[in-house]
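Engineer: Mind folding the following:
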Amino acid sequence: MESIDKVKQDAEKLAAAKEAVKLVKNNDVVGLGTGSTATFAIKELAERMKNGLQITAAASSLKTEEIASSYGIPILKLETLGSIDLSIDGADEFTESLNLIKGGGGALFREKIVASLSKFSVIVADSSKKVDTLGAFTVPVEVVPLALQYVSDQLEKAGGSGILRKREGETFVTDNGNYIIDANFGLIAEPAELAFTLNQIDGVLAHGLFIGLTSKVIMARAEEILVFE
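Structural biologist: Down below sits the predicted model:
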């Protein structure tokens, strides 16, 4: 049986996703995130398409591409796009200043590209994702495999302890053929500074700190919709 918490979280995700999908306009190119929250948004978009909405979409992962295609949403290749009208995605943590940790699902690099291409980037969240300070959730770091040891050492120098992500006993491999180190920095007082530090490490393709990339967070808390801009 699903836990009460999971049922509550899913209900909040669905409510927030419905609110976010209202922002999509006819002929928009929509960026689709990865994970359970984004899947709710995809289903809601498909419902609006049944009522005449016309969109194309760009997916932040192969999994999302598969799900969106199964609902009849036309997919454009990310590499062909100069901009995205609006993107909808989830987050692992967010603060009121719209700093995020993302990448729990392993799609952080592509999610970051989608966010960077987006004229307007909307994050959909349940109430458990809001924090005062980022860092209870580890920071995913996508690493080119041959740089694994070097990056691990550099993360340690930056004050983090990293664990190589595994799935079912095997090393997790991203859609880009890379590894993920889940790095624990404790609570992060200065996320922009840490993001800058991580950006300087050779071998890091992307990290899960999303700073200055979000236009709006739509969060559901029980029956209430809260918007952070």
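Engineer: Every contact and neighbour count from this point should use C-alpha atoms.
Structural biologist: Fine.
Engineer: how about Thr34, secondary structure?
Structural biologist: coil (DSSP: H, G, I helix; E, B strand; the rest coil).
Engineer: So what touches the top helix by length along the chain?
Structural biologist: Counting residues, the longest helix in the chain under DSSP state H turns out to be helix 4-21. Outside helix 4-21, the residues that touch it by C-alpha atoms under 8 Å, 6 or more residues apart in numbering are 37-38, 40-41, 44-45, 88, 122, 124-128, 218-223, 225.
Engineer: try 6 Å
Structural biologist: Contact with helix 4-21 is made by Thr37, Phe40, Ala41, Val124, Ala125, Asp126, Ile218, Met219, Ala220, as judged by C-alpha atoms under 6 Å, 6 or more residues apart in numbering.
Engineer: okay, these in TSV with distance to Asn184 next?
Structural biologist: Shown next, in TSV, are the contacts of helix 4-21 (distance: C-alpha to C-alpha, whole Å):
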residue	distance to Asn184
Thr37	24
Phe40	29
Ala41	30
Val124	24
Ala125	22
Asp126	23
Ile218	27
Met219	25
Ala220	27
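Engineer: just how off-centre is the longest helix of the chain within its chain?
Structural biologist: Chain-centre distance of helix 4-21: 16 Å, with C-alpha atoms, centre = their mean, to the nearest Å.
Engineer: To compare with the earlier structure, here is another sequence to fold:
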Amino acid sequence: MSGELSPIDKAKFVAAKRASDLVEDGMRVGLGTGSTAAWLVRCLGERVREEGLRFRGVPTSTRTAELAREVGITVISLDEARWLDVTIDGADEFDGNFNLIKGGGGALLQEKIVATASDQMVVIADAAKRVEHLGAFPLPVEVIPFGWPTTQALIEEMLVSMDVMGRNSTLRMTGDAPYVTDEGNHILDLHLGRIGDPRQLSLVLNQIPGVVENGLFVDICDTVIVGFGDGRIELRDINTGETENERLDFVENENMFADLGDWKRD
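Structural biologist: Here you go, the predicted model:
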């Protein structure tokens, strides 16, 4: 497998592999959406098959639910689980305070609900996702379809008073049609360049009529597991302030990740 993966894919894999070790029998686990989260689901499926691991997964999208069932993970809804032991998910960006931008894969609403319904949230990412300031990655904002141009105008007007570098926004598209989330909403991607105060921006965005939720995750993430292309892994815990460094040796595998080509982000 190591010969078939790019350095970024290797980094995502080692982070996901390390995070999969955190799951124990009987846990209720939130399963994120995106390319890195898909590696996690595959790694957990391997543990289910080879070790007999038994846990229940709460997916954050229909795509993740389908993949989890495919690899043998027991899938339940958040309504059934009510509360989770841990959620493990990717991120489009994270800063030194563990603030995140998420939603590149289009599932930010379910991802935020599931993450906040957990005892802890673990983020898995390649090293390129670590930034000094959030905002280089477009900030997704989920909005209802009704009157979305008005919502967009209100957002751009509000951004004039925010500590950001840019104020442009675009409606996310799928071909010639607007992208539709699992909840039937649209996504506006805000091209901000730099976000000076993620907490303030998140609070103000969610007060705008038509906005359902935004992709800023503030005070939600507890641990970040960063993978590197050479197999190194860095674990950072915001609660203890500790950082651990490990290394994972690559082992050839029967191409268990060959069908992940559609999982582009996070």
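Engineer: before we move on, the earlier item: of all the residues in the longest helix of structure 1, which ones are buried?
Structural biologist: Neighbour counts over helix 4-21 of structure 1 (16 or more other C-alpha atoms under 10 Å) mark 8-21 as buried.
Engineer: Also stretch 182-200 of structure 2?
Structural biologist: By neighbour count with 16+ other C-alpha under 10 Å, stretch 182-200 of structure 2 contains the buried residues 185-196, 198.
Engineer: Would you point out the most distant pair within those?
Structural biologist: Farthest-apart pair in these is Asn185 and Gly196; separation 27.5 Å (C-alpha to C-alpha).
Engineer: Mean deviation, the lengthiest strand in structure 1 versus structure 2?
Structural biologist: When structure 1 is parsed with DSSP state E, its longest strand is strand 118-126. Its matched residues in structure 2 lie on average 0.6 Å from strand 118-126 of structure 1 after superposition (mean C-alpha distance after the TM-score superposition for structure 1).
Engineer: same for that strand, what does it pack against?
Structural biologist: Here strand 118-126 of structure 1 touches helix 4-21, strand 84-89, strand 216-221, going by 3 or more C-alpha pairs under 6 Å, 6 or more residues apart in numbering; DSSP states H and E.
Engineer: can you put these in a markdown table and add distance to Ala59 of structure 1?
Structural biologist: Formatted as a markdown table, these follow (distance: least, C-alpha to C-alpha, whole Å):
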| stretch | distance to Ala59 of structure 1 |
| --- | --- |
| helix 4-21 | 16 |
| strand 84-89 | 10 |
| strand 216-221 | 19 |
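Engineer: Let me know which of these is the nearest to Lys77 of structure 1.
Structural biologist: Nearest of those to Lys77 of structure 1, taken as C-alpha to C-alpha: strand 84-89 at 11.5 Å.
Engineer: The closest one vs structure 2, mean deviation?
Structural biologist: Compared with structure 2 after the fit, strand 84-89 of structure 1 shows a mean deviation of 0.8 Å (mean C-alpha distance after the TM-score superposition for structure 1).
Engineer: And Asp202 of structure 1? What does it align with in structure 2?
Structural biologist: In structure 2, Asp202 of structure 1 lines up with Pro209, judged by TM-score structural alignment.
Engineer: Taking the centroid of structure 2, which residue is nearest it?
Structural biologist: What sits nearest the mean C-alpha location of structure 2, by C-alpha atoms, centre = their mean, is Gly90, with 3.4 Å.
Engineer: closest to Asp28 of structure 1 out of the helices and strands packed on strand 118-126 of structure 1?
Structural biologist: Short answer: strand 84-89, nearest of these by C-alpha to C-alpha, at 5.8 Å.
Engineer: whereabouts in structure 2 does that closest one align?
Structural biologist: So strand 84-89 of structure 1 sits over residues 84-89 in structure 2, by TM-score structural alignment.
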